[in-house]
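In: coords please:
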Amino acid sequence: MKPRKIPMRMCLGCGEMKPKKDLIRAVKSPEGDISLDFGGKAAGRGAYICRSTECLEKARKARRFEKSFSCKIEESVYEVMMDELGKESQNS
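Out: Just a heads-up that it's a prediction; the model follows:
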């Protein structure tokens, strides 16, 4: 039997390829709202980030989310994502 292929995704912060299940998906919904999708099933355009605030900060500084989603992202959206990421890392 052939072993299952592990889906790999690139982190927008550090640029490393990692297994999809180790990353968090940021999603731009069809309405244009951007949020973190911890389940990985939300509808919309996705981009992946490590479970660290450092990678989120790197992606923010390099405007990688804006390039990936082809839109301007407000600072308040980044602040909400930082809070969610901080809470998630406390729970694990």
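In: contacts, neighbours, all on C-alpha from now
Out: Noted.
In: which outside residues touch stretch 61-68?
Out: 12-13, 47, 59, 72-73 (Cα atoms under 8 Å, 6 or more residues apart in numbering).
In: Excluding chain neighbours, give the residue nearest to E16 in space.
Out: Closest residue in space to E16, ignoring its immediate chain neighbours: M10 at 5.4 Å, by Cα to Cα, 6 or more residues apart in numbering.
In: I'd assumed that neighbour was in a helix, is it?
Out: No. Counting by DSSP: H, G, I helix; E, B strand; the rest coil, M10 is not found in a helix; it is strand.
In: to compare against the first, here's another:
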Amino acid sequence: MDLTTRKLPMRKDILTNKMYPKREMVRIVKDKEGNVSIDPTGKKPGRGAYVGLDPEAIKAAKSKKSLEKVFSHTVPADFYDELFDFVDHQKARMDLFGDLGKKH
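Out: Now for the predicted structure:
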């Protein structure tokens, strides 16, 4: 199959409700114990959701407690800070290297 005709997997950003290519998003997962964590590999078991590489959306999500609504579970405030730092870093890598910074 020609690479130019491959279908890109798309996912919906839970914070903005916009669709983006999966590789331009960060997966967050809630495991059976109720722990919410960043899933850089995309393979952790549990209920997953995706956020785009928009640090400002993460800030807004923290004030609105958006992840609590998505996961129906309390999410610690420091997780939003960790997510902000991770998304900010991934966005910078994407801006610098394009898709070279990620393995898929």
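In: Got a TM-score for the pair?
Out: The pair, once superposed, lands on a TM-score of 0.78 when counted by TM-score structural alignment, normalised by the length of structure 1; 91 aligned residues with a Cα RMSD of 2.1 Å.
In: circling back to that earlier point, quick check: ChimeraX command selecting the buried ones in the contacts of stretch 61-68 of structure 1.
Out: The buried residues among the contacts of stretch 61-68 of structure 1 can be selected in ChimeraX (16 or more other Cα atoms under 10 Å) with this line:
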select :12,13,47,59,73
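In: In strands, which of the contacts of stretch 61-68 of structure 1 appear?
Out: Counted as lying in strands by DSSP state E, out of the contacts of stretch 61-68 of structure 1, are A47.
In: Closest to G39 of structure 1 out of the contacts of stretch 61-68 of structure 1?
Out: A47 (13.3 Å; Cα to Cα).
In: Now check structure 2 for the residue matching the residue nearest to E16 of structure 1.
Out: Aligned by TM-score structural alignment, M10 of structure 1 pairs with K12 of structure 2.
In: where's the residue nearest the centre of structure 2 relative to P45 of structure 2, distance?
Out: By Cα atoms, centre = their mean, structure 2 has its centre lying nearest to V26, at 2.3 Å. Between V26 of structure 2 and P45 of structure 2 the computed distance is 15 Å (Cα to Cα, to the nearest Å).
In: can you check M19 of structure 2 too?
Out: 23 Å.
In: Compare these two (neighbour count), which wins?
Out: M19 (16 against 11; other Cα atoms under 10 Å).
In: My understanding was that the more buried one contacts M25; is that so?
Out: No. The pair M19 of structure 2 / M25 is not scored as a contact, 9.8 Å apart, by Cα atoms under 8 Å.
In: Right, I'll leave it there.
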